[in-house]
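S.K.: Make a model of this:
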Amino acid sequence: MQTTLSPQARQLPRAAEAERILRTCVHCGFCNATCPTYQLLGDELDGPRGRIYLIKQVLEGNQVTQKTQQHLDRCLSCRNCETTCPSGVDYHNLLDIGRAVVDAAVPRPLGQRLLREGLRSVVPNPELFKRLVSSGQVLRALLPGALQTKLPRHPPMSVWRPTPRHTRQVLMLEGCVQPGLSPNTNAAAARVLDRLGLSVTPAREAGCCGAVDYHLDGQSTGLDRARHNIDAWWPAIEQGVEAIVQTASGCGAFIKDYGHLLCTDPAYAQKARRVSAMTKDLVEVLRDEPLEKLRVQSDQRLAFHCPCTLQHAQKLGGAVEQVLLRLGFNLTAVPDGHLCCGSAGTYSITQPDLARRLRDDRLNALESGRPEVIVTANIGCQSHLDGAGRTPVRHWIEMVDAAMTSL
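M.R.: Predicted coordinates:
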């Protein structure tokens, strides 16, 4: 695609990157065939090709409107289009650049600003979020239905963790909402890793990965959170930890991008590249270990929902399924496994109608094989799918932990 950036756009810090990405696109339209919002709405401007054209117009100096902002807001950032694209268009980075320019030019209505600022205040704060979830559980019957669906359906399970005792050490990002919504997930991961001879080294100074701020009009704050985490992890990295393990694929996808997002920061570029290279989704660790040590016994029927951030961002589609099959679980077939469930970080809150339609379609596919439990690899997907009140949804590592027999 030929493009000529406006003089103003050429002053942007990522102008050269935006121009390079735009020129990669050949406008073939293959991306629309796998775009969830294009499939729902049938509008060219609600598909990747149309959004790329809108961003091109903006960067060439054309007028920016609220309609432009709306079409970009409706994108899930699922990156399904990147998996489909034959030209390798780096769509998600172009979208981030375009959104920043549009949001700087178009003031949002008061309601949207309050919602986004509220999410940025609450979600990255795990202690505050946990207290709000606990209060919500007590007052559940009095809450509106939309809020009730955001609360866990089941009481928290064991959060006991083994004391670090192994020579092999890994770090683990605790996450923002996961400790409040599914506190057993990281504990279960620590117990499974311990059985395999790896101990989780606490890094309590680390906080939110930065994705929430970065994708809600707060890119600079998101990058500051990335720098904070790098500082928190660096002493353990220097002492020889093997990896930075993520149990939430959304966090993992963003941390694996630290190296790119901070590539022009002279104080952090090298460290960010190191952190990104060391970051692994939990399945990347387990698949290389002798899984027979876990002594798992289970024939449960599970349906696996592969999060977009796992299959399209981290390119790990099929990895969890392979581990679960090796461990003896019975996996049901899931049609259209490449499609998004509609969670997409805070999308289920900022775009509730579209998110609900995508969720229901995804659940119909997941339940078609009559599973006992649906499992996934990202807390956002887990909470969003489970909020429908249908088949129980849990993180896959909890099922592995629960099926381990005594040594």
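S.K.: Every contact and neighbour count from this point should use C-alpha atoms.
M.R.: Fine.
S.K.: How much space separates the residue most central in space within the chain from residue 240?
M.R.: Centroid-nearest residue in the chain: residue 250, 1.8 Å away (criterion: Cα atoms, centre = their mean). As judged by Cα to Cα, to the nearest Å, residue 250 and residue 240 stand 25 Å apart.
S.K.: Can you get me the start-to-end distance on stretch 62-76?
M.R.: 24 Å.
S.K.: buried residues in that stretch?
M.R.: Neighbour counts over stretch 62-76 (16 or more other Cα atoms under 10 Å) mark 64, 68, 69, 71, 72, 73, 74, 75, 76 as buried.
S.K.: who's in contact with residue 168?
M.R.: Residue 168 is in contact with 197, 198, 199, 241, 242, counting by Cα atoms under 8 Å, 6 or more residues apart in numbering.
S.K.: Secondary structure added to the buried residues of stretch 62-76, as JSON lines?
M.R.: Below are the buried residues of stretch 62-76 laid out as JSON lines (DSSP: H, G, I helix; E, B strand; the rest coil):
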{"residue": "64", "secondary structure": "coil"}
{"residue": "68", "secondary structure": "helix"}
{"residue": "69", "secondary structure": "helix"}
{"residue": "71", "secondary structure": "helix"}
{"residue": "72", "secondary structure": "helix"}
{"residue": "73", "secondary structure": "helix"}
{"residue": "74", "secondary structure": "coil"}
{"residue": "75", "secondary structure": "coil"}
{"residue": "76", "secondary structure": "coil"}
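S.K.: quick one more, to check against the first:
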Amino acid sequence: MQTRLTDLIKDTPEGKEADAILRSCVHCGFCLATCPTYQLLGNELDSPRGRIYLIKQLMEGEPVTASTQLHLDRCLTCRACETTCPSGVRYGHLLDIGRGMVERHVERPPHAKFVRYLLRTLLPNRTISGLLFGLARLGRPLLPGRLRKLIAPGSRTANELPQTKHARTMLILDGCVQPALTPNTNHAAARVLDRLGISLVAAKQAGCCGALAYHLNAQQEGLDAMRRNIDAWWPHVTHKDRPVEAIVITASGCGATVKDYGHLLQHDPLYAGKAVRISELARDISEIIASELPCLTSLLNQSEPAPSPRHIAFHAPCTLQHGMRLGGKVESILKASGFHLSKVADAHLCCGSAGTYSILQPKLSRQLRDNKLAVLTADNPELVVTANVGCQTHLQGGADLPVRHWIEILDERLNHHTSG
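M.R.: Predicted coordinates:
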């Protein structure tokens, strides 16, 4: 694709990156077949190729309107187009640049600005989100049916991390809303890794991965959150006697972002090198478990299979299969652990959660969720499992059967084996 970027942008770091990405697009249109919003709306401006043209026009000095902003807002950033693209177009990075520029050119209505401000202020704050979801959990019996499904009941097993000190140590990212929404996820991960001879430790000062603010176009806020995490983790990474082996992340949305710290902070002279190292250490929990599969299967073979659900449907979050390119990793672990997995049609398509998308684009989000649940439940599984707190909560809001994180059912299976 030929480009003629304006003088104001072409020599800036983001202009140079955007220009290289734009030039790599060959207009083939393969991305249209895998774009969820194009599938629903049939408008090419709501496809990756169409949005690439809009960003190109913006950078070449063409007028920027609220319509441009709307088409970019509608993108889920699922990155299925990146998996499909034969030219390797880094669409997600281009979209971030384009959205940031549009935000500076187009003034949002006051109410829209306020909603976005609340989302990026309240949700990343663990104290506030914990209080809000805690109150919601107390009043859960009084909530309407669909809303009640979004608030998981308290877990009896969500207690402190195992205290055993193994020779192998890894960091765990607590995140922002996950401790309040699905408190058992990280504790289940810690118990599974404990049985595999790995200790998890948490850095108390670490918080939101930065994705929430960054993808709401408050990009400096998002980058600041990333810097805070790096500061919190760095003493553990550089510990003289016992540096951590990895940074384990159980929410794939956070994992895709942390693995991108090196790119996002590449122009920060104080953090660029540290960010690269953090990205190198970041691991989705499935990567750790897969590397320990012989030990896991040995533990599972010590007794009879557990009476927990055996027929399940796995929803692969976009951030897992497209963002981190870990498609099939969780499925192989679950199959090796004795679970029967349903076949899921169009597994590459987004469920519609996409961070705050389900709040800001509720109609499209619900359509995508309903479509996803239809294929997930087509084979009558006993439950649905996934790998991201956002997907889990979003799907649960429309599902008639339980939706859980896959590490929880693996923890239960191991607990039955080791205690039975």
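S.K.: TM-score of the superposition?
M.R.: The TM-score (TM-score structural alignment, normalised by the length of the first structure) is 0.97; 406 aligned residues with a Cα RMSD of 1.5 Å.
S.K.: re earlier: report the spatially closest residue to the residue nearest to the centre of the first structure, excluding sequence-adjacent ones.
M.R.: Leaving aside its sequence neighbours, residue 250 of the first structure sits nearest to residue 309 (Cα to Cα, 6 or more residues apart in numbering; 5.3 Å).
S.K.: Counting neighbours, what do you get for the aligned partner of that neighbour in the second structure?
M.R.: Under the alignment (TM-score structural alignment), residue 309 of the first structure pairs with residue 319 of the second structure. A total of 26 residues lie near residue 319 of the second structure under the criterion other Cα atoms under 10 Å.
S.K.: Also residue 303 of the first structure?
M.R.: Look at residue 303 of the first structure: counted by other Cα under 10 Å, it has 26 neighbours.
S.K.: same question, residue 250 of the second structure
M.R.: Neighbours of residue 250 of the second structure (other Cα under 10 Å): 26.
S.K.: quick one: contacts for it?
M.R.: Applying Cα under 8 Å, 6+ apart to residue 250 of the second structure gives the contacts 173, 185, 186, 189, 284, 285, 387, 388.
S.K.: before we move on, what about residue 220 of the second structure?
M.R.: Residue 220 of the second structure sits next to residue 214 when contact means Cα under 8 Å, 6+ apart.
S.K.: what helix or strand is it on?
M.R.: Secondary structure assignment for residue 220 of the second structure, by DSSP states H and E: helix 219-237.
S.K.: Can you tell me what sits against the next helix or strand after that helix?
M.R.: Using DSSP H and E, the helix or strand that follows helix 219-237 of the second structure towards the C-terminus is strand 247-249. For strand 247-249 of the second structure, contacts defined as Cα under 8 Å, 6+ apart pick out 170-174, 255, 278, 281-285, 288.
S.K.: If we use 7 Å, what do you get?
M.R.: Contact with strand 247-249 of the second structure is made by 170, 171, 172, 173, 255, 281, 282, 283, 284, 285, as judged by Cα atoms under 7 Å, 6 or more residues apart in numbering.
S.K.: same question, stretch 231-244 of the second structure
M.R.: 169, 170, 171, 203, 205, 206.
S.K.: what does the third one align to in the first structure?
M.R.: Under the alignment by TM-score structural alignment, residue 171 of the second structure pairs with residue 171 in the first structure.
S.K.: Does residue 37 of the second structure touch residue 48 like I think?
M.R.: No. The criterion here is Cα atoms under 7 Å, and residue 37 of the second structure misses it with residue 48 at 9.4 Å.
S.K.: Who has more neighbours out of the two?
M.R.: Counted by other Cα under 10 Å, residue 37 of the second structure and residue 48 do not tie: residue 48 has more neighbours, with 28 against 25.
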